[in-house]
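K.L.:
quick one: sequence plus predicted model below, questions after.
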Amino acid sequence: MPLRVIEIIAPSEDKDEICKTLDEHRPDEGYVFWISSNEEEHSLTFKVVMDVKESENVLDRLESFFTWKDKYRIVVFPVEATIPRLKEIEEEPPAEDNQKNNQKKIQNRLSREELYTDVLDTCVLSRSYILLIIFSSIVAVIGLLKNNVAIIIGAMVLAPLLAPNVGLSLATTLGDNDLAKTSSKTLVVGILLAFAITFATGVFTGVDINENSSELISRASTDFSDIILAMVSGAAGIISFTLGVPTSLVGVMVALSLLPPLSACGLFLGAGHTSHAMGAATLFFANIICLNLSGVISFLLMGVQPLTWWKREEAKASSIKIIAIWGALLAILSALLYFGLVK
């Protein structure tokens, strides 16, 4: 796992208490730290080097310590390497007397704050996001009309609709209403804009359905293998994201395609092929449902939860409700597919 540096800027009068806190837990978590003074600002800077899997434990402890402080700042930096190397900490089962008191859990993933920051950066509705939607929609349209797999994959890799869905899943797990609103707004705008572009293209250019339209026609139907693929790909994507392995996400973007079926729906509907448009819409919404369902479950399995116990209870209740809603939608969709009521 990678390394992290946690930088703490705190008032000078808190030096002894912070040092005591860091010293007490250093043997368990194997980190090193040092202190530098900022004399002009009457503050101190603490720098802690540790394995990323320990960062959430330390960040939670520090955040609890600084809850009632006015002047502090905690910043997290990625680290390529450190010399000498940090020693690996061997986990030993706690004694029976200490089992109840030992609440520390090793999280083999990025910390909650890093996950939140990474998601928020890609979920904000911005000019860059709008441009990405426009360009990726154009790429998808060209690929579908030319029946060119390589071009379609290019639109898949851009994957502008993936991040807001991941943001929705994380917001559900953390019980964060602000993140949920931001992600929902970005997702809805992205869907409407992509659909408008592809619908207009279908109206003005038309769509010829023939033997050279296999890529387009393949997006006009859904079967149970598509649902299984979407569930597995969504879970794999969330796990890759929590582990900080961006290269693995490229494969997930290709496997779990959101933009091509949405683009196919717009093209078909604009050209007057209503039946095919409904089939493409079914595939798109099936992918959305499966991505969010598997996303919430995967975040929960990876131990992502709020810091405070009351927020955890609130997030747990909301997660159960959301899982039930997505699960019910998936059950309805599966029933419609089974009885042949949708393509």
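P.N.:
Okay, I see it. Numbers count the residues shown, from 1 in each chain.
K.L.:
only C-alpha atoms from now on, for both contacts and neighbour counts.
P.N.:
OK.
K.L.:
tell me what the helix or strand containing Asp178 is packed against?
P.N.:
Asp178 is located in helix 177-205, with elements delineated by DSSP states H and E. Here helix 177-205 is seen to pack against helix 112-123, helix 127-146, helix 162-174, helix 259-271 when contacts are counted using 3 or more C-alpha pairs under 8 Å, 6 or more residues apart in numbering; DSSP states H and E.
K.L.:
export these to JSON lines and tack on mean neighbour count and distance to Ala335?
P.N.:
Below are the helices and strands packed on helix 177-205 laid out as JSON lines (neighbours: other C-alpha atoms under 10 Å; distance: least, C-alpha to C-alpha, whole Å):
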{"stretch": "helix 112-123", "mean neighbour count": "18", "distance to Ala335": "32"}
{"stretch": "helix 127-146", "mean neighbour count": "19", "distance to Ala335": "29"}
{"stretch": "helix 162-174", "mean neighbour count": "26", "distance to Ala335": "24"}
{"stretch": "helix 259-271", "mean neighbour count": "28", "distance to Ala335": "21"}
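K.L.:
let's bring in a second model and compare:
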Amino acid sequence: MRLVQVMVPTGKREAVVGVLDEEGIDYALSAESSNRQYAAIVTFPIPKAAVEHIMNRLRDVGIERDSYIVVLSAETVVSRRFDELEQEWEDENPDGENRIAREELIARAEEMAPETTTFVVMTVISALVATAGVLLDSPAVVVGSMVIAPLVGPAMTTSVGTIIDDREMFLRGAKLQVSGVLLGIVSAAVFAVILRTTSIVPLSGPEVFSIGEVESRLSPDVLSLVIALGAGAAGAFSLASGVSTALVGVMIAAALVPPMAVVGIGFAWGSPMAVLGSAVLVLVNVLSINAVALIVLWRMGYRPKLWVQQNEARSIMMTRVTTFAVILLILTSVLGVATYGSVRSAAFEEDARAAIDKALPPDASLVSMDVGYRSFPLLTPERITVTVGYPPGEPPPRVGDEIERRLNEQAPETIDPWREGGVQVELRYIAIERPGGAADSTAEDDPERPAVAARGVGPTPRSPAV
């Protein structure tokens, strides 16, 4: 509910009171004695969904921006008459009960877009925290970076500026979004370079890209699009409903901040192509959030104040939504290929395990198989590390060449024009004590055995590093 105060200009008192009487609204009328151009102050409580309608009625009788209309959020109204008014309004307007007034929407959107200094500082801090969290493989730290990221405001400001045909608001929101993404990536890259050069994170490129929080964002699929669409819809709906957007802001940041950190890490480790999937994910998420927010706000009935602007606003919105949709269609097709690559990779790993089992003698067993992939969006196996268990006291089975042959037969075709040779296979042996025996041992524990616990097999040439 809202408490509205109107400073009534001289000569408009009867018109304002007439509007409130027609709408059945109780009000308090106070005489104005400041010797200015105002004759009275009218205060009245109304339901949240009725604010825009009442403001339009007041505007029709001459209460324009040269007057003052103050809308406050009221915690509680104890009045049977108000309850009846609220119920009557909900019965007459069942679709508008959760919608705030256009002027409230504009004010909230402007407040959500922070000042430049605040935005820059918070974006840099969130990018640094996200980079540290990703490299530490700590989901808790990554979530913390989302909480402080100031990205929900610019996205909502851009959408509201489009809907109400406010070019200045649109440009401010768009500039903040673009600068926020670029600033986040650059901050993450600079921080990651410092960590790498000072050996605080003494890892090679493949080791960094195998970290769980990094690896999960190297090859996004179409499910990532659902997160962005949900974030944009939730952000617009919470903004238009007048509820807190804090938690929605975390969701929007979840779609943007971690991928930006991964892109920065890729540049820091000199492998920008390895994080191409993360860069695509950032772009897809930004466009998706803006497109769905525009649609939600338009469907909720928001339009420019003047009817002559509505056709122009509709044209601008349709142009921008169409542009977003075309770009999203192209990028989503890339994510679709990545999804197909994930399914194909899962099938390959299942077939590869079966092929290894067939190549092993009866007394040996497959302990583990780790596959390294490259070539986003269509994942292709590049390195396979196979760990084979064998009985203690027996020589390791010489099955390296056979396993390599079978794995290369099972490997899917690659679309990488720079890829040469087949899959690089590394075979590791580990002595496994059967039940009833002594403790487990490995080939390295026996000084009389050759050091075959980890070795490459076969003549397969090494592929270029990711």
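P.N.:
Yep, it's here. Predicted model, so just to flag it, every value in this text is computed and none were measured.
K.L.:
so after superposing, what's the score?
P.N.:
The TM-score (TM-score structural alignment, normalised by the length of the first structure) is 0.87; 327 aligned residues with a C-alpha RMSD of 2.5 Å.
K.L.:
on that earlier part again, now the angle from the helix holding Asp178 of the first structure to helix 112-123?
P.N.:
For helix 177-205 of the first structure against helix 112-123, the angle by axes from the mean of the first three to the mean of the last three C-alpha atoms, to 10 degrees is 30 degrees.
K.L.:
give the aligned range of the helix or strand following helix 177-205 of the first structure in the second structure.
P.N.:
Next helix or strand after helix 177-205 of the first structure toward the C-terminus (DSSP H and E): helix 214-218. Residues 212-216 of the second structure are where helix 214-218 of the first structure lands when matched by TM-score structural alignment.
K.L.:
quick one: contacts of that stretch?
P.N.:
Contacts to stretch 212-216 of the second structure, defined as C-alpha atoms under 8 Å, 6 or more residues apart in numbering, come from residues 134-135, 137-139, 208-209, 262.
K.L.:
check stretch 226-246 of the first structure too.
P.N.:
Against stretch 226-246 of the first structure from outside (C-alpha under 8 Å, 6+ apart): 108-110, 115, 166, 248-249, 252, 255-256, 283, 286-287, 290-295, 297-299, 302.
K.L.:
if we go to 6 Å?
P.N.:
Here stretch 226-246 of the first structure makes contact (C-alpha atoms under 6 Å, 6 or more residues apart in numbering) with 109-110, 249, 252, 256, 287, 290-291, 294-295, 298.
K.L.:
among those residues, which ones are in strands?
P.N.:
Under the assignment DSSP state E, the contacts of stretch 226-246 of the first structure contribute nothing to strands.
K.L.:
so which of those residues wins on neighbours?
P.N.:
Neighbour count (other C-alpha atoms under 10 Å) singles out Gly295 as the most crowded of those, with 30 neighbours.
K.L.:
how about that one, what's its match in the second structure?
P.N.:
Counting by TM-score structural alignment, the partner of Gly295 of the first structure is Ala293.
K.L.:
go on, Thr186 of the first structure?
P.N.:
Using TM-score structural alignment, Thr186 of the first structure pairs with Leu176 in the second structure.
K.L.:
kindly report the same for Tyr72 of the first structure.
P.N.:
In the second structure, Tyr72 of the first structure lines up with Ser67, judged by TM-score structural alignment.
K.L.:
excluding residues flanking it in the chain, which one is nearest Asn292 of the first structure?
P.N.:
Among residues not flanking Asn292 of the first structure along the chain, Ser169 sits closest, at 5.7 Å (C-alpha to C-alpha, 6 or more residues apart in numbering).
K.L.:
so can I have CSV of the helices and strands packed on helix 177-205 of the first structure showing distance to Glu313 of the first structure?
P.N.:
CSV is the format used below for these (distance: least, C-alpha to C-alpha, whole Å):
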stretch, distance to Glu313 of the first structure
helix 112-123, 17
helix 127-146, 34
helix 162-174, 10
helix 259-271, 35
